[in-house]
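Visitor: Sequence below, structure please.
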Amino acid sequence: MTMPGGPAGSTRPSDRAGSGVIVIAALGGLLFGYDTGVISGALLFIEQDFELSPLTSGMVVSSILIGAMAGALGSGTLADRWGRRPLLIAAAVIFAAGAIAAGAAPSAGALIAARVVLGLAVGMASTLVPTFISEMAAPRSRGRMVAVNQLMITIGIVLAYAANYAFADFGGWRAMFLAALLPSAALGIGMLFVSETPRFLVRSGRITEARAVLARLRRDEDVEAEIAQIAEVRPEEQGGRLRELVRPWVRPALVAGIGLQILGQASGVNTVIYYAPTIFQETGLAASGAILATVGIGTVNVLMTLVGMAVVDRIGRKRLLLAGATVMAVSLALLATALSLTGSGASVLAFAAVVLYIVAVATSLNVVVFIIPSELYPLRVRGTAMSATLFANWGMNFVVSLTFLSLLEALGGTATFWMYALLCVVLALFTARFIPETKGRTLEEIEADLRGSRS
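Guide: Sure, this is the predicted structure:
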């Protein structure tokens, strides 16, 4: 395996070191995706076993987001203090514990608690993996490298859908949760063989270690220049706190990063991930057919994420997001229309609209949603700022997932998805006004621009 952007067949040290970074994204992102996606099919059988009400079903789905908010909020500050690597090892342990607890849950209450534990790990991974990769990657390939995290999230989701389908015939929702144990163990073990990021090492005064890591990640002639650039961060500014995020020169980055998370979630992206089988059942498909259709959606998600990764460093983050948000609005309008119709034609139109929506999300929003904040935030508060940003992400995710079934029941599918379509328009307008372009620039250059704009 080689680092994206490197020549095929190359064996230089930077390719081998880049493979280690990809392993982190693959395992952390894969677990993130699996544990958030598995509930979509498992819920159909959990509702039968535990005789859940719509409200309790919403709690089973959304409880993972409560844990994710806590995991995201706490992990960044700890990562700024202790390092990115130790926190990712801890996340692997929590992933495994949560999978066991969910698979063995004797009641709905126990399952909700287990999903909170899983959420802690998901929140930690969502904060730490993009930060880890952005600090390891070279500017020329940083967009693709950070997007590997999103690719593996989509692979995790489609694996969850596949597990849902494989165990659907006998309602084996416990096995669906327990299948996450293997990648959890692989993440924990794999992290033992991966270095800490050079930027954290420089910040901690471990220059020799940072130089050795960069020598494996970069061409030798670039190492000293990069060390010097990283070291230019002012010594008195080492170590971030939440109160420092509201400083005038940091504020534009925070508005862009947090606003993107809130509007991205408000556009309804995770209603499709969590409730795709439910949406398809609304159009008349049986449970097994709805789950199988969702596997197809997950596959499209993976393939189009690859497309997004291929173009994000060429087109740029901002233009890609603008185009994607526009298509998302159109596709949700089509889905709203389909849900107002009846017959087989409605099912076909609904499936086509969801596919178009996933194509737009996978190639744009889901590719840049972690790239943009991981690039915008200055080094001294990057972990803390990513925590606040992902806390906003998971908080809005919680609101959307908890209210979706109630909205569907109260307003109907047509009105609900027209509302989400309008929010996609708001996302496009926000992007045009507040999101800066960061492609091809070093993290230190981006930080210098932030400081200069408020000097």
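
Visitor: Only C-alpha atoms from now on, for both contacts and neighbour counts.
Guide: OK.

Visitor: Quick check: Glu447 vs Val246, distance?
Guide: 15 Å (Cα to Cα, to the nearest Å).

Visitor: So for the two, which sits in the more crowded spot?
Guide: Glu447 (19 against 12; other Cα atoms under 10 Å).

Visitor: one more to line up against the first:
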Amino acid sequence: MPMNASTQASRAIPIAGAGIVLGSYDLAAISAAFAPIRDQWHLSAGVVTSLGTATLVGMLVGSLAAGFLADRIGRRAVIVGDLLLFAFSALLAAFAPDFAVLTVARLATGVAVGVDFAVVFPFVADVVTSHKKGRSMAWILFGANFGTLAAYGLGGLILAHVGPLGWRVLLGSAALLALPLLVFRRRLIEAPSWSLLTPLTFGQLRRRAALAIRHEHLGAQALATLLYQVTDQGIGLVLPLLLVTMLQTSASSGAFDAALVKAITIPASLVAVVLIDRMSRRSLQITGFVGRAVPLCLLGLALVYDLHLSPLAIGLLLACSYFFGAAGPDKTTVISPSEYAAPEIRASSQGLSQASGRLGGIIGVTGYAILVTVAGPGAGLLFFGIACLLGAGVSLAALPRSNSNIARNGDDPL
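Guide: Here you go, the predicted model:
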């Protein structure tokens, strides 16, 4: 039986958050699988990382389509249907007979993950009270870190003990994790606040979203999201492979090392949860951008100039960059569209912002693949650091100084 409205708010956050955890697990799983896939089919680093690009292209398409669809027909049907696509595509990837089929499977998986990231946060913003929106969504993103860590840790174990075909087990495990979540999501009901709205037509949604991009800070935040995801998804999708290259370790060791680096995001995300309503989104975002840019630029320069760095120094610089990212723009760029936007275009705004982020991820992965081929990993890390500095500049110039504007726009139709 579907749950009643009185219990919706208390259960929506963990159920929605589980989908974001699952998406984060999947993105980390494919990055941990890059090295064994490369070795099995004798691919170059640039070719194998195109799987990351295919995933991000799918996420871009899924985010754009799902945002408008969820504002037109409701959130529940969309976040239930995407899990079916996710489970099917994960199984297809696990049994892919060649690289072409695997690429198609990853494209479909990306669509499913993009749908979830576009619709989950508007769904939560609909069902929780105004003063809890920011912190509730920050808690969801806090949980996402455990998905990434689980994929890196489990990936290391599977690759170490199963052997060359362990990447298939790792990718297939995501399908099994999707099944219980599907059961719980089918019991959700539509948020009463959305049900009371008169949905706009697709044409009205496009015009209303275009207005929000020009005049309601959505455009600036979408650009900041793009610049952040250049570095976050860019480095996230290549982190195990990057560590394998820099430290000359095995694929399983690269996955374990990535988990150690990524572990810093747990306390960093708790910092974000504490500060999200105590600092302005703008200040938190700028601090995170700058704090991520500095260690990435330092590590990039050290590699460009062939300065010897110990594994500990490399790990600390990467961990520092992850800490500041997770404590700032990793949260603010995701949750702000659902707070800025009026309820009738909340999912469309989130979808546009998320699509912008996926475009940033595509730029990040592709740019890194080109730079690492031409000039080595140091140039790729400098590229990520510069993107963060640009993100800090956009945030400084274009975002509101306080959170009061966000809260008002997030509650009242404009």
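
Visitor: tell me the contacts of the corresponding residue of structure 2 for Arg142 of structure 1?
Guide: When structure 2 is aligned by TM-score structural alignment, the residue opposite Arg142 of structure 1 is Lys133. Listed by Cα atoms under 8 Å, 6 or more residues apart in numbering, the contact set of Lys133 of structure 2 reads 124-125, 339.

Visitor: Check which helix or strand Gly156 of structure 1 maps to.
Guide: helix 142-166 (DSSP states H and E).

Visitor: I'd like the next helix or strand past that helix.
Guide: Defined by DSSP H and E, the subsequent element after helix 142-166 of structure 1 is helix 173-178.

Visitor: what's next to that following helix, contact-wise?
Guide: Helix 173-178 of structure 1 is contacted by residues 35, 38, 42-43, 45-46, 99-100, 102-104, 160, 163-164, 167 when judged by Cα under 8 Å, 6+ apart.

Visitor: compared with structure 1, how much does the helix or strand hosting Val78 of structure 2 deviate?
Guide: Element membership of Val78 of structure 2, judged by DSSP H and E, is helix 76-94. Superposed on structure 1, helix 76-94 of structure 2 shows a mean distance to its aligned partners of 0.7 Å (mean Cα distance after the TM-score superposition for structure 1).

Visitor: Quick one: the residues in structure 1 that that helix pairs up with.
Guide: On the basis of TM-score structural alignment, helix 76-94 of structure 2 is assigned to residues 85-103 in structure 1.

Visitor: residues of that stretch that come out buried?
Guide: Neighbour counts using 16 or more other Cα atoms under 10 Å place 85, 87-89, 91-103 of stretch 85-103 of structure 1 among the buried residues.

Visitor: With stretch 305-316 of structure 2 instead?
Guide: Residues of stretch 305-316 of structure 2 classed as buried under the neighbour-count rule (16+ other Cα under 10 Å) are 314-316.

Visitor: among those, which are in helices?
Guide: Among the buried residues of stretch 305-316 of structure 2, DSSP state H puts 314-316 in helices.

Visitor: What is the nearest of those residues to Leu275 of structure 2?
Guide: For those, the residue nearest Leu275 of structure 2 by Cα to Cα is Leu316; the value is 23.6 Å.

Visitor: ok, and the closest non-adjacent residue to that closest one?
Guide: Nearest residue to Leu316 of structure 2, sequence neighbours excluded (Cα to Cα, 6 or more residues apart in numbering): Val261, at 7.7 Å.

Visitor: how about that neighbour, what's its match in structure 1?
Guide: Per TM-score structural alignment, Val261 of structure 2 is aligned with Ile297.

Visitor: How about the contacts made by that match?
Guide: With Cα under 8 Å, 6+ apart, Ile297 of structure 1 has these contacts: 354-355, 358.

Visitor: Now do Arg81 of structure 1: how many residues are near it, please.
Guide: 16.

Visitor: and it, what does it touch?
Guide: So Arg81 of structure 1 contacts Gly239 (Cα under 8 Å, 6+ apart).

Visitor: Just tell me what Arg241 of structure 1 corresponds to in structure 2.
Guide: Looks like Arg241 of structure 1 aligns to Leu205 there (TM-score structural alignment).

Visitor: could you say what helices and strands the strand or helix carrying its match packs with?
Guide: Element membership for Leu205 of structure 2 (DSSP H and E) is helix 202-215. Counting contacts by 3 or more Cα pairs under 8 Å, 6 or more residues apart in numbering; DSSP states H and E, helix 202-215 of structure 2 packs against helix 50-73, helix 218-247, helix 346-374.
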